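Asks: For reference, the sequence and a predicted model appear below.
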Amino acid sequence: MPRDGPIGRKGVDDTSALFVPDSVPKGWTGADLAGVKPGDVVAVWGCGAVVQMAARAAILLGAERVISIDRIPGRLEMTEQHVGSEVIDYTATDVGAELRERTGGRGPDVCIERSAWRRTATTLWCTPTTR
């Protein structure tokens, strides 16, 4: 039964809160390793817990804009509302064209992608683009 959990949010049970210490440092490390700097435009692929934390970390590191890309409506909505990132539904648009449109033709400065397929180890790919 949900109750006030260790992170102090009503309705967050201990089992759900257990994953917070995993997602936050992985997300922060991803944004840090990618070299996010103040004024950057950052694109993140996926809106799961780790990538939401990477998007939030990019904002905290001074990114001018963070654009999160996914296809799951609930994740897109949560990311936009709670993380403060812009979102793109990749099933509804050409992501490359949309990123160029939103960035005046230049594209993002940094791209972050997380892969957690059952067959692979959890990986966070961080790619600073040529500046």
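Replies: Looks like it arrived, so ask away.
Asks: Only C-alpha atoms from now on, for both contacts and neighbour counts.
Replies: Noted.
Asks: How many residues are close by G74?
Replies: 11 (other C-alpha atoms under 10 Å).
Asks: go on, E101?
Replies: Number of residues near E101 (other C-alpha under 10 Å) recorded here: 12.
Asks: likewise V66?
Replies: A count of neighbours around V66, defined by other C-alpha under 10 Å, yields 26.
Asks: For it, which non-adjacent residue is closest in space?
Replies: Distance criterion C-alpha to C-alpha, 6 or more residues apart in numbering; nearest residue to V66, sequence neighbours excluded, is V42 at 4.7 Å.
Asks: structure B:
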Amino acid sequence: MEVFEIEKRLVKGAIYGFLIGLALAIIFIPDTITRVETNVINVTTSYSISIREYLLKLLRFAVKTSLATTVVLWIREFYLGPRKKGEPSFLIDFVKSFTIVFALIILGVLALSLVAYFIGR
């Protein structure tokens, strides 16, 4: 019976991770691309990407977030074992794992942008 509870938690985590990842992607992923070219004068070019490409970006981010949340929940179950009575609910663990995954994504994006900044300098 315990295996089904773990599977149920992982599936719930994957679904919630996907939905929250999709919501965050809609908020944070822009639908326009802006490029600044610097020769003699600064020229800013801004254009909208196609709906198909934008939706694929949103889905990619949501799927990555869902997979990462599932992995964090699985690792939690593997190392901490089954729950005891009186422990916090699934929602608290989900929020913890999602926060960790989101923080890692933000740190990765910041690191990549810093590397790109120093390379382009």
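Replies: Sure, I can see it. Quick caveat, the model's predicted, so the values are computed rather than measured.
Asks: Fetch the TM-score of the aligned pair.
Replies: After superposition, the two chains reach a TM-score (TM-score structural alignment, normalised by the length of the second structure) of 0.27; 56 aligned residues with a C-alpha RMSD of 4.9 Å.
Asks: Against P21 of the first structure, how distant is the residue nearest to V66 of the first structure?
Replies: 23 Å (C-alpha to C-alpha, to the nearest Å).
Asks: ok, those two, which is more surrounded?
Replies: Remark: of V42 of the first structure and P21, V42 carries more neighbours, 29 against 9, as counted by other C-alpha under 10 Å.
Asks: So that one belongs to a helix, correct?
Replies: No: V42 of the first structure is assigned strand when assessed by DSSP: H, G, I helix; E, B strand; the rest coil, not a helix.
Asks: how near is it to R56 of the first structure?
Replies: Relative to R56 of the first structure, and taking C-alpha to C-alpha, V42 of the first structure is found at 11 Å.
Asks: And V66 of the first structure, by the same measure?
Replies: 8 Å.
Asks: for the residue sitting nearest the centre point of the second structure, what are its contacts?
Replies: Among the residues of the second structure, the one closest to the centroid is T65, at 3.5 Å (C-alpha atoms, centre = their mean). Listed by C-alpha atoms under 8 Å, 6 or more residues apart in numbering, the contact partners of T65 of the second structure are 17-18, 21, 101-102.
Asks: quick one: which of those is most hemmed in?
Replies: Counting neighbours by other C-alpha under 10 Å, G17 leads the contacts of T65 of the second structure with 26 neighbours.
Asks: Can you tell me the closest non-neighbouring residue to that residue?
Replies: Per C-alpha to C-alpha, 6+ apart, closest to G17 of the second structure is S66, 4.3 Å.
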